[in-house]
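Asks: got a structure for you, letters missing:
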């Protein structure tokens, strides 16, 4: 092949390759390009946000405001005892005469007084009040319980058959009254209450409720004042406010809340059950309580802080036919009664240990009570424990309380 022909073939081949290259480029230009990942530009001055796992929010503890005697807004936690079984009556209702007081077993001259609500009244036990305690002798029942701070106790007196012209000093209500009052179909009278507790007593308690500070602010209709009983003016609030059964019955009448609670009543017997000797009992409350058996009267005499606890009207030492030492749960709450102490929920619903003192003997057993049923007492064999006819004092103690009986 001559030189001219060889050159022609080379040029032709190169031209063909160029045409093929152009065609390939044209086809590639019609395909969708695959973008290369790029970092999103950050605006000038911006700081990248750190990515973190979701936070677990732990609410900070809050301090409930100091007590206010107002109709407080609805609290979020009801005063219901935790893990307490519902109690049901297991004993046959005790038989009694139509004129027998279901709370004391004693006869009354007018049976009509037994078909009305028991009156429950909160009474103070501050040192300034102890010399002027009135109404205790006439009360069918007296409950004593520890207060917040555990520096003093308070009483709730119950009146059904007897009348009392002077009861007090009247003090504020506590959570323990929330259960006690409906258990007897009663009505509760107090001088006031911490805001949240007042809400419970007003709107949730299954019983009529008189807050004298709010419902009788002039304190001339359902209560009255006696001044000058405290050692100083700044302590007058501990001793000035009083009430009577007549005034409280008037309140129930005005409220149209009087009714027959149809009380089942306690079991009573003149004969004491078998029990261990019990000449005295000591309860380590702040003002140490001692009950000493008096064989002459067949009753227990009460001392407090080493001195005889006396009735303000008669000057006589207070006494009881029955002393009922009822062991109940004492639970912490979030309700601030003052700047340093929260209210104690004392649980009288359910069941627990009980020791009953009567006629110089101590009978151990079990108490049972429902939301609206009176407490019942059973011996280890499951038989009802009979009380002695007469008044009863209940000492509500925590499980860890070391009660000494001799």
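Replies: Now that the structure is in, tell me what you want to look at. In this text the structure is predicted, and so the values were computed from the model without any measurement. Residues are numbered from 1 along each chain as shown.

Asks: When you work out contacts or count neighbours from here on, use the C-alpha atoms and nothing else.
Replies: Noted.

Asks: Which stretches in the stretch 201-350 of the chain count as helices?
Replies: 212-215, 245-255 (DSSP state H, counting those that start in this stretch).

Asks: Need the residues that contact the last one.
Replies: Applying Cα atoms under 8 Å, 6 or more residues apart in numbering, the contact partners of helix 245-255 are 119, 159, 163-167, 189, 208, 221-223, 258.

Asks: Now with 10 Å, please.
Replies: 116-121, 135, 159-160, 162-167, 187-189, 208-210, 215-216, 220-224, 244, 256-259 (Cα atoms under 10 Å, 6 or more residues apart in numbering).

Asks: out of the residues you listed, which are inside strands?
Replies: With strands taken from DSSP state E, the overlap with the contacts of helix 245-255 comprises 119, 120, 121, 159, 187, 188, 189, 209, 210, 224.

Asks: quick one: residue 378 and residue 384 touch, right?
Replies: Yes. With contacts counted by Cα atoms under 10 Å, residue 378 reaches residue 384, the gap being 4.4 Å.

Asks: what about the nearest residue to residue 192 once chain neighbours are set aside, distance to residue 138?
Replies: Taking Cα to Cα, 6 or more residues apart in numbering, and ignoring the residues beside it in sequence, residue 192 has residue 172 as its nearest neighbour in space, at 4.5 Å. Separation of residue 172 from residue 138 (Cα to Cα, to the nearest Å): 21 Å.

Asks: next up, a second structure to put side by side with the first:
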């Protein structure tokens, strides 16, 4: 957030002030019946002290690094055969979305920093095209989409740097079988989208935790065929992720997880798309408003989310209507159905 400086008020010299006061006094003596003239305000003789400016912070993390960098979003597999994943640890924002069969897939968003590689990279979904417009026109990396969805990708406000269009940035690696061995170099991906939009305000607010909150050790998010847990670590000062009851580890080492975890309850319906097995693709409604649970600093907060349209960001408020500040650092946006887990 940019901070304004107070405009200094310069003092007048003692000589100038004395001359002015003398002139006023002579004028009053020559016309005793005239109105009383107030003296000019006294000057302090120097500029007023201005407030210390608040430094700019990154709109995705609340931290100072990487401000003004372009935005890259990548689709990453999130099933057992794909683990451990590469590059998730370095993301500014991690979206967890339901896909066919009640499983989940990640969409990682980078701006403040880039990892050496990301993956396994997988295909895009229609819900991505409703989430991404709030970022302006980001670069979007994915392995492909079904043919019926290609026209929607072309119309979307993203730079399509899929494997089909930016093949040189992708490579096969490791012992995992296809399709779980496709990775990409983020720097090479961004070279294919030199005009990708820079990070901008998407509604997140960072700062001190609001009053209240319930001390919480752990929380588990559930989908029809998957679950992810988040356990508070006082030592690491962040929520450590688990997948299916097991520690969710990063390929680079250590546990995945973030300083803030947002459980966003959003209506999950059936889209017009489906996979080759006939399983319909979920459409997650991320516009409108709804309830949320925000995990930060070892506490859980009941919150509300609001997003007027696809092109606008999502704001979060407490139950009392105050801004729901996030803790600076990585944010996990965990999208679950508003109600029981369901396969549309």
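Replies: Thanks, I have the structure now. As the structure is a prediction and not an experimental result, all values here were calculated from the model.

Asks: quick one on the thing from earlier: residue in the second structure matching the residue nearest to residue 192 of the first structure?
Replies: Counting by TM-score structural alignment, residue 172 of the first structure corresponds to residue 123 in the second structure.

Asks: you'd agree its match is up against residue 149?
Replies: No. Counting by Cα under 10 Å, residue 123 of the second structure does not reach residue 149; the two are 11.0 Å apart.

Asks: okay but residue 284 of the first structure is in contact with residue 396, surely?
Replies: No. Between residue 284 of the first structure and residue 396 no contact is recorded; they are 11.7 Å apart, counting by Cα under 10 Å.

Asks: out of the two, which sits in the more crowded spot?
Replies: Between residue 284 of the first structure and residue 396, counting by other Cα atoms under 10 Å, residue 396 is the more crowded of the two (23 against 14).

Asks: residues touching that one, list them.
Replies: Counting by Cα under 10 Å, 6+ apart, residue 396 of the first structure makes contact with 143-146, 176, 324-330, 346-348, 354.

Asks: that older thread, pretty sure the residue nearest to residue 192 of the first structure sits against residue 191.
Replies: Yes. Contact criterion Cα under 10 Å: residue 172 of the first structure and residue 191 qualify, at 4.7 Å.

Asks: Common neighbours of those two, please.
Replies: Common neighbours of residue 172 of the first structure and residue 191 (Cα under 10 Å, 6+ apart) are 69, 121, 122, 123, 211, 212, 213.

Asks: most centrally placed residue in the second structure?
Replies: With distances taken as Cα atoms, centre = their mean, residue 60 lies nearest the centre of the second structure, 3.8 Å away.

Asks: what does that one align to in the first structure?
Replies: By TM-score structural alignment, residue 60 of the second structure lines up with residue 103.

Asks: how many other residues sit next to the nearest residue to that match once chain neighbours are set aside?
Replies: Nearest non-adjacent residue to residue 103 of the first structure, counting by Cα to Cα, 6+ apart: residue 265, 5.7 Å away. Using other Cα under 10 Å, residue 265 of the first structure is surrounded by 21 other residues.

Asks: From residue 129 of the first structure, how far out is residue 265 of the first structure?
Replies: Applying Cα to Cα to residue 265 of the first structure and residue 129 of the first structure gives a distance of 31 Å.

Asks: same question, residue 120 of the first structure
Replies: Residue 120 of the first structure sits 18 Å away from residue 129 of the first structure, going by Cα to Cα.

Asks: Buried ones in the lengthiest helix in the second structure, by neighbour count?
Replies: Longest helix of the second structure, by residue count under DSSP state H: helix 14-30. By 16 or more other Cα atoms under 10 Å, helix 14-30 of the second structure has no buried positions at all.

Asks: Could you list every helix and strand that that helix packs against?
Replies: Judged by 3 or more Cα pairs under 10 Å, 6 or more residues apart in numbering; DSSP states H and E, helix 14-30 of the second structure has no packing partners among the helices and strands.
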